[in-house]
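**Student:** give me a model of this one.
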Amino acid sequence: MRDGLDDGAAAGEGPIPDVLDAELCRRLFGSLHRSGQRVKAEQYVRGLLSVRGRKTLRSIAAQFDGASAQQNVHHFIASSPWEWVPVRHALARQAQRALAPQAWVIDSLLIPKAGPHSVGADPQPTPLGTVNGQQAVGTWLTSERAAVPVDWQLRLSARWTVEPLRHRASVPPDAVPGTVEECVRQAVVGLMGVGEMPRLPVVVDVAEADGISIARFLASTGLPFAVRVDAAAPVRIDRSLLPKYGDLLHTAGELSESLPHLRQQVNPGDGRTTAAAIPVSASPSGREAMTLLGECPPGRPAEPRLWLTNFTADRLAPALRLTRLPGVVERDCAEISDGVGLRDFAGRSFPGWHRHITLACVAHLVSAAARRGDVTHINRTTVR
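**Tutor:** Next comes the predicted model:
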């Protein structure tokens, strides 16, 4: 889980070229039925791009005209009846055209909070101890050069789905308490529902999730995938491909260490590395054939990085290329997303959180295009 400070981040702030033109706004906000909503969406994104420091509703309202600007911004985000999913779908299609992504990357994000009142805030375990905050699962369209967030799931504990918190936070009736694995499954279902998109691999790097469970779910979808798994994840050797080995249950870490003759030198595009591709089954029935990737990069700790994938052993290099993409997400989240207020929403409203983070994703796309010199490309891309 990637974490961050609740007081905002200065990373990525600075003058942003004006690439949020009328045509781009039409593509992104065309699902908003009222012209006033479309204007407010554009103004809100401009506020996220221009306000320095923490992006609060008050600081963003300073970009609006009129004495009731703060009230209008609060209403637009917290209670105005516009749906965020169509905006996210439009954003995904625009990011696909501008970015030519190689995969969807799903990862988790910790958003620390000072108190218990922000929607979804609960004690969250981290390697450094328990932190109060929100846990979200993000879906990013990612290439080797850039990543753009296009969808988010906010994990809710049981206390947020019963009264009085459900009513206070405007949590909808169909929102139920769930695990991180369930959030990841929702994210996969969500990306499969975006129209006019190419069939892309799915990369899941969520330490808090059961990687075996997620890999089985992805296998059922037929999508190409790579899922980061813990060394303790239980797997069996696929004896149809390695008949000389027993069918005892092993941990992924044990298999990676015990079959050194399967290791090979491979260059996935960023230099030579040592990796093994082991055919395994991730279910007791043996019906879910997958490949366990165990990589020991040069100069890294001895413990290998482990992934389950439906790429076969003869496609080791392209599979390893996919495992590099979460690093692009981590970099762009720190350099761009934090600077446009992705973690900054402090309200108690569930719809407000989703609307704010949706517009922060739009701001991320605009900022990424401007900073990486894609201004002309993002504005002249034709709608398919």
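**Student:** for the rest of this, base every contact and every neighbour count on C-alpha atoms.
**Tutor:** OK.
**Student:** for the most centrally placed residue in the chain, which non-adjacent residue is spatially closest?
**Tutor:** Centroid-nearest residue in the chain: G138, 2.5 Å away (criterion: CA atoms, centre = their mean). Nearest residue to G138, sequence neighbours excluded (CA to CA, 6 or more residues apart in numbering): W152, at 4.5 Å.
**Student:** one more to put side by side:
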Amino acid sequence: MHGVPSPTQLLKDGDASACVSRQYTGTAGKVTNCQVGVSLHLATDRASAAVNWRLFLPQSWDPASGKADPPRVARRERCGIPADLGHVEKWQLALDMVDEARSWGVHIPLVVADAGYGDAAAFRLGLNERGLHYVVGISATLSAQPGSARPSTPPYSGIGRPPVARYSDPAKSAKALVVEAGRNAARPVSWREGSRPGRGRTGFKRMYSRFVALRIRPAGRGVRDATDGVELAECWVLAEWPAREAGPVQFWLSDLPVDTPLTTLVRLAKLRWRIEHDYREMKQALGLAHFEGRTFSGWHHHVTLVSLAHAFCTLRRLARAPKEMAAVRASTRSSASCS
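**Tutor:** Purely as a prediction, here's the structure:
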């Protein structure tokens, strides 16, 4: 099972609930009043389930922060927020939950996450320090050196501090490196069944696109690099470049071994779709976003019960015979076409 940390936003009208603040939410597509929960899911190719949660505490709720908001700080006691709880970045909450899950005896060989985590060099370094591989989304602007680049040390004149090893060329964006490789470097990959009817064995079309995989050396702030006298670590950049697009549209970074097949990289990068499916089911069918309590402990109690209900539903689905599942999906498709 792979670990997949992810944030989800819960819209709020008022400002009395624990940790509510004006934050960006993909649910509304803008900055609005909401709570942000960070969850850790365990996922396989067949199923996934949320096993741990943290309620994100914004800086406005942290009395030790320079951005503390006095009215919100004053509500901490009424909301039951522990006195020693301060603002912690989402990527650090994710690492804490991974550590806790591993302390339960859960084996997590690899972590999959979106660019909100992948862009944080400290998050990737934290996974490296824990001996965990990762496949994480990144922004197209993440800076890197080509995999073939090597730092060199300028000659020492004998005056002042000896020079350290540096790369001769400035770092480029991940997108620029992929574009340089060219459209011809993209290879077609099919990674899972979709929801559209098809002629395949199960009656559904498989998901398909074109991908470029290159070896690069991530640079930028927070990365231990040649400016510190250390060579940048080499890893994979994976880019989706659909045939009808002028350029690559999505990017991932992975420290999996150099002999990892392209199909494996794609399958793992695309695994996060299951977490979006989890959120949709928990919000629309199981009441994740319908909690009206105000307290910190009440929120965690609510998301725990919702997660248990979701896990139960998942186990019931997995227990069904393959033929029964195919019949259910065919029935669902037929009903949708008649509605």
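**Student:** TM-score for these two?
**Tutor:** Remark: TM-score between the superposed chains equals 0.71 [TM-score structural alignment, normalised by the length of the second structure]; 272 aligned residues with a CA RMSD of 2.8 Å.
**Student:** now for the counterpart of the residue nearest to G138 of the first structure in the second structure: which residues touch it?
**Tutor:** Aligned counterpart of W152 of the first structure in the second structure: W53 (TM-score structural alignment). By CA atoms under 8 Å, 6 or more residues apart in numbering, W53 of the second structure lies in contact with 37-40, 97, 300, 303-304.
**Student:** which one of these is nearest Y117 of the second structure?
**Tutor:** Nearest to Y117 of the second structure among those: V38, at 11.3 Å, using CA to CA.
**Student:** can you pull out the strands in the stretch 151-300 of the first structure?
**Tutor:** For the stretch 151-300 of the first structure, the strands defined by DSSP state E, counting those that start in this stretch occupy 202-205, 225-228, 234-237, 250-251, 263-266, 273-281, 289-296.
**Student:** make a markdown table out of those and add distance to L128 of the first structure.
**Tutor:** Listed next are those as a markdown table, based on distance: least, CA to CA, whole Å:
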| stretch | distance to L128 of the first structure |
| --- | --- |
| strand 202-205 | 19 |
| strand 225-228 | 21 |
| strand 234-237 | 26 |
| strand 250-251 | 26 |
| strand 263-266 | 34 |
| strand 273-281 | 30 |
| strand 289-296 | 25 |
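**Student:** that older thread, among the contacts of W53 of the second structure, which ones are buried?
**Tutor:** Using 16 or more other CA atoms under 10 Å as the burial test, those include 37-40, 97, 300, 303-304 as buried.
**Student:** now those as TSV including distance to V112 of the second structure and secondary structure?
**Tutor:** Formatted as TSV, those follow (distance: CA to CA, whole Å; DSSP: H, G, I helix; E, B strand; the rest coil):
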residue	distance to V112 of the second structure	secondary structure
G37	17	strand
V38	14	strand
S39	13	strand
L40	10	strand
M97	14	helix
H300	23	helix
V303	22	helix
T304	22	helix
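**Student:** nearest to L256 of the second structure among those residues?
**Tutor:** L40 (20.9 Å).
**Student:** roughly how far apart are the equivalent of that closest one over in the first structure and L165 of the first structure?
**Tutor:** Mapped onto the first structure by TM-score structural alignment, L40 of the second structure lines up with T139. According to CA to CA, to the nearest Å, T139 of the first structure and L165 of the first structure sit 27 Å apart.
**Student:** likewise I77 of the first structure?
**Tutor:** When distance is defined by CA to CA, I77 of the first structure is 19 Å away from L165 of the first structure.
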